[in-house]
Structures are given as C-alpha cells and as structure tokens.
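Undergrad: Attaching a predicted model along with its sequence, questions to come.
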Amino acid sequence: MTEIMRRAAQQQVDGPEEYFTGHATIRGQFARDEPSRVTGAIVTFAPGARTAWHTHPLGQTLVVTDGVGWTQVEGEAVQEFAAGDVLLCPPDRRHWHGATPDSAMTHIAVQEALEGTNVTWMEKVTDEEYEAGRSASRPDA
C-alpha cells in the first residue's frame, strides 16, 4: 500500500539558527527505508532567508514550487531561480540557496545519504556573499 504523508499531519519546524539566516520553515521531512538512500523535505524561506554553506555527498535536487531565490556554488557567480525551475546541486561542492531579499521561496529538497550522511553543514553565508545576488539574473527571465 502507498503511504501518504497528509499535509495536516506533517510536522513543521523552524530551520535551525545554526544552519539558516533569517526565517525558514521545514515540513514533510522524510527518509525512505533502506535500501533506499533518499531523504527530503519542503523548505520555505522568508524574504532574505538562506541556508549556511553546505555540501551533499551525492548532490541535491531542488524543485522550486513558489517564489524567487538565489543559489551559489563556491567559486561561481550567484544565480537566480524561480518557481518551476529545478536545481541540480553538484555532489560534494559547497553551496547555499535561499530567497531573494524581496521574495519568499519554497522548494522541495531531495538528496541521498551516503554512509548515513545526507548533508554537511558549514559556516553561514555572509551578508556580502548574499548581496552579490543582486547582480544575478535569469537567462530566460
């Protein structure tokens, strides 16, 4: 039988302060039973909110369902994305993502665990790093 996680029963928690700047909420967190390695959640960022720098051992897929956001892989320019876009974050590369200063953003995050780890958190993104997003533009916007 298919298991359904009803929205009304999904726990919603605030994004931990050590891993997020600004207000973010996480709901619908899931982890499939072994042998699957898939984990995920629905994350909503208030305007200006973002993750800390982090990596995923096998990469991460973000399906953007609402709003506009920014993301950056270390050493690359900040990129803008919007509802309907799908981000394929590379394995083991430092990156961050979050809302723009003027728009909230929601994405469904899906990643795989490797040897029990699906994310390694690092330091927070500085305001200067985040503000570099102001020069980002979407090629098809």
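TA: Now that the structure is in, tell me what you want to look at. All figures in this text were calculated on a predicted structure; none of them were measured in a lab.
Undergrad: use CA for all of it now, contacts and neighbours both
TA: OK.
Undergrad: how far away is the nearest residue to residue 59 once chain neighbours are set aside from residue 28?
TA: Of all residues not flanking residue 59 in the chain, residue 91 sits nearest, at 3.7 Å (C-alpha to C-alpha, 6 or more residues apart in numbering). From residue 91 across to residue 28, the span is 23 Å (C-alpha to C-alpha, to the nearest Å).
Undergrad: Of those two, which one has the most company?
TA: residue 28 (19 against 13; other C-alpha atoms under 10 Å).
Undergrad: alright, now check it against this:
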Amino acid sequence: MSNSTNTPQAPAGTKRGAADYFNGTAWVTMLAGDNPTDCTVADVTFEPGTRNNWHAHPAGQILVVTAGRGYYQEKDRPAQLLRAGDTVSIAPGVVHWHGATADSLFTHLAINPNIKQGVADWLEPVTDEQYLAAHNS
C-alpha cells in the first residue's frame, strides 16, 4: 500500500525496533502474540547494516528468512549468511545475534515458543568489529 507520494507504508501494527536492542533501524510487526498457543510470531525487517544485540531465548527460537540477505551468529562460532528460504532453529539459552548485510534488507519471521518462560534475555551490542568479521566468515 502507498500514499499519494508513492512512499511505501508499513503494515498496521508495525513498530520500530527498540534502540536498546538494535544497532540501526529495524521494523517489527507482531503477527501472533495474544493467543492460546503460548507462542509469538513477529515479522522483522532490518535495514541494511542493522543488527540486534547479543541475546538468548529461554525457550529457543526459530527464524524463517523471507527476504534479503543477513547473518546469524552464535557466540564463539562463525557467522552464517542467510537468504530467503533459509531457516535457523536456535536451542534454548544459546547466545546469538542476527541482522542484515551491509547492502541488503533482511526480513525474517521470528517464532518464539513457550513465552511464559520469557521471550528474550538481551545482552551487549554486537560491536562494529564483530559485525565486520561476519562479512569475512
């Protein structure tokens, strides 16, 4: 959908990702949250160069990449380049980050099960050096 100047409009309910948890600009649309499944699903778009902080999920997480190119990296492991159609299954408590490459948007569905255990434990930002190293993984 666009307005009279052909500027794309974000879907209803889309919010900018909190600056406390993202380096750069990310957009989050909750697709499922208040439901009896104890599971949330969010559509997250990272602008080029944007990444989230190191974090972990008490009950794990599944990422389903829907557009663009991005990275996923677990602490003390090499980063993985992700493209549309890729999925990542993250075990409970695994410290990691994800975000866009420097030259591409990156969109994924973030599926968080068993949210009564908590959704995310946010940690320190990914440094510029850590992010740049992902390009060389």
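TA: In hand now; what should we look at? A quick note: this is a predicted structure, and the numbers were derived from the prediction, not measured.
Undergrad: circling back to that earlier point, which of the helices or strands spans the residue nearest to residue 59 of the first structure?
TA: According to DSSP states H and E, residue 91 of the first structure maps onto no helix or strand at all.
Undergrad: Which position in the second structure pairs with it?
TA: Using TM-score structural alignment to pair residues, one finds that residue 91 of the first structure aligns to residue 92 in the second structure.
Undergrad: Its match contacts residue 62, doesn't it?
TA: No: with contact defined as C-alpha atoms under 8 Å, residue 92 of the second structure does not reach residue 62; the gap is 10.5 Å.
Undergrad: what's next to the one helix or strand residue 110 of the second structure maps to, contact-wise?
TA: Per DSSP H and E, residue 110 of the second structure falls inside strand 106-112. With contact meaning C-alpha atoms under 8 Å, 6 or more residues apart in numbering, strand 106-112 of the second structure is reached by 39-48, 57, 59-70, 99-100, 119.
Undergrad: let's go with 6 Å and repeat that
TA: With contacts defined as C-alpha atoms under 6 Å, 6 or more residues apart in numbering, strand 106-112 of the second structure is touched by 39-46, 61-70, 100.
Undergrad: Over to stretch 127-134 of the second structure?
TA: Residues from elsewhere that reach stretch 127-134 of the second structure (C-alpha under 6 Å, 6+ apart): residue 79.
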